[in-house]
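S.K.: this is the structure alone, sequence omitted:
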């Protein structure tokens, strides 16, 4: 197991990629980029993996607007 803890600046969150040393980190670094916007220098394919390609922002960042996309919930169809 690997746990990487580091501080990155808010305006340019960038750290070095570890994919060359640990190829299994490929999807973890892509997910971190997609959800938090942290860029990994040297990553061979740093593209979105969970969110659509045209999604603006990074949904798990604290400065992201949580209610920017309205969500409508249906009633529970199961009888009470």
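M.R.: Alright, I've got the coordinates. These figures come from a predicted structure and were not determined experimentally.

S.K.: from here on, just use CA atoms for contacts and neighbour counts.
M.R.: Will do.

S.K.: tell me which element residue 15 falls in.
M.R.: Element membership for residue 15 (DSSP states H and E) is strand 14-16.

S.K.: wait, I meant residue 31
M.R.: helix 26-36.

S.K.: flag every buried residue along that helix.
M.R.: Within helix 26-36, the residues that count as buried by 16 or more other Cα atoms under 10 Å are 26, 27, 29, 30, 31, 32, 33, 34, 35, 36.

S.K.: just checking, what packs against that helix?
M.R.: The criterion is 3 or more Cα pairs under 8 Å, 6 or more residues apart in numbering; DSSP states H and E, and the helices and strands that helix 26-36 contacts are strand 39-41.

S.K.: structure B:
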């Protein structure tokens, strides 16, 4: 699962699951860097995946990789 974020689970995950099933190329507007894949949890002070980071890792778990030339996640 992508995490506890309701928006991610209700909207983004089903969209990603459908794209994965079709082996879609997924364009992303944000370059995946450490600073936008992770964030500091204000309660625990621990580093954790951001919403974007969870989606990025979810795609990677299904065999997608980031192509910096096309700014796309491809299988």
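M.R.: Nice, I can see it. All of these numbers come straight from a predicted model, not from anything done at the bench.

S.K.: can you pull the TM-score for these?
M.R.: Aligned and superposed, the two chains score 0.24 in TM-score terms (TM-score structural alignment, normalised by the length of structure 2); 38 aligned residues with a Cα RMSD of 4.0 Å.

S.K.: what about the closest residue in space to residue 37 of structure 2 that isn't next to it in sequence, neighbour count?
M.R.: In this structure, residue 37 of structure 2 finds its nearest non-sequential neighbour in residue 53, 4.0 Å apart by Cα to Cα, 6 or more residues apart in numbering. Residue 53 of structure 2 has 20 neighbours, counted by other Cα atoms under 10 Å.

S.K.: tell me the helix or strand right after the one helix or strand residue 53 of structure 2 maps to.
M.R.: Residue 53 of structure 2 belongs to helix 51-61 when assigned by DSSP H and E. Later in the chain than helix 51-61 of structure 2, the nearest helix or strand by DSSP H and E is strand 65-67.

S.K.: show me what counts as buried in that next one.
M.R.: residue 66.

S.K.: run through who's touching it.
M.R.: With Cα atoms under 8 Å, 6 or more residues apart in numbering as the test, strand 65-67 of structure 2 has contacts from 59, 72, 73, 74, 75.

S.K.: can you say which of those residues are buried?
M.R.: Judged by 16+ other Cα under 10 Å, buried ones among these: 59, 72, 73, 74.

S.K.: quickly find the element holding residue 15 of structure 2.
M.R.: Judged by DSSP H and E, residue 15 of structure 2 forms part of helix 13-21.

S.K.: let me fix that, I meant to ask about residue 35 of structure 2.
M.R.: Residue 35 of structure 2 is part of helix 34-37, with elements assigned from DSSP H and E.

S.K.: tell me the buried residues in the following helix or strand past that helix?
M.R.: Using DSSP H and E, the next helix or strand after helix 34-37 of structure 2 towards the C-terminus is strand 38-40. By neighbour count on 16+ other Cα under 10 Å, the buried set for strand 38-40 of structure 2 is 38, 39.
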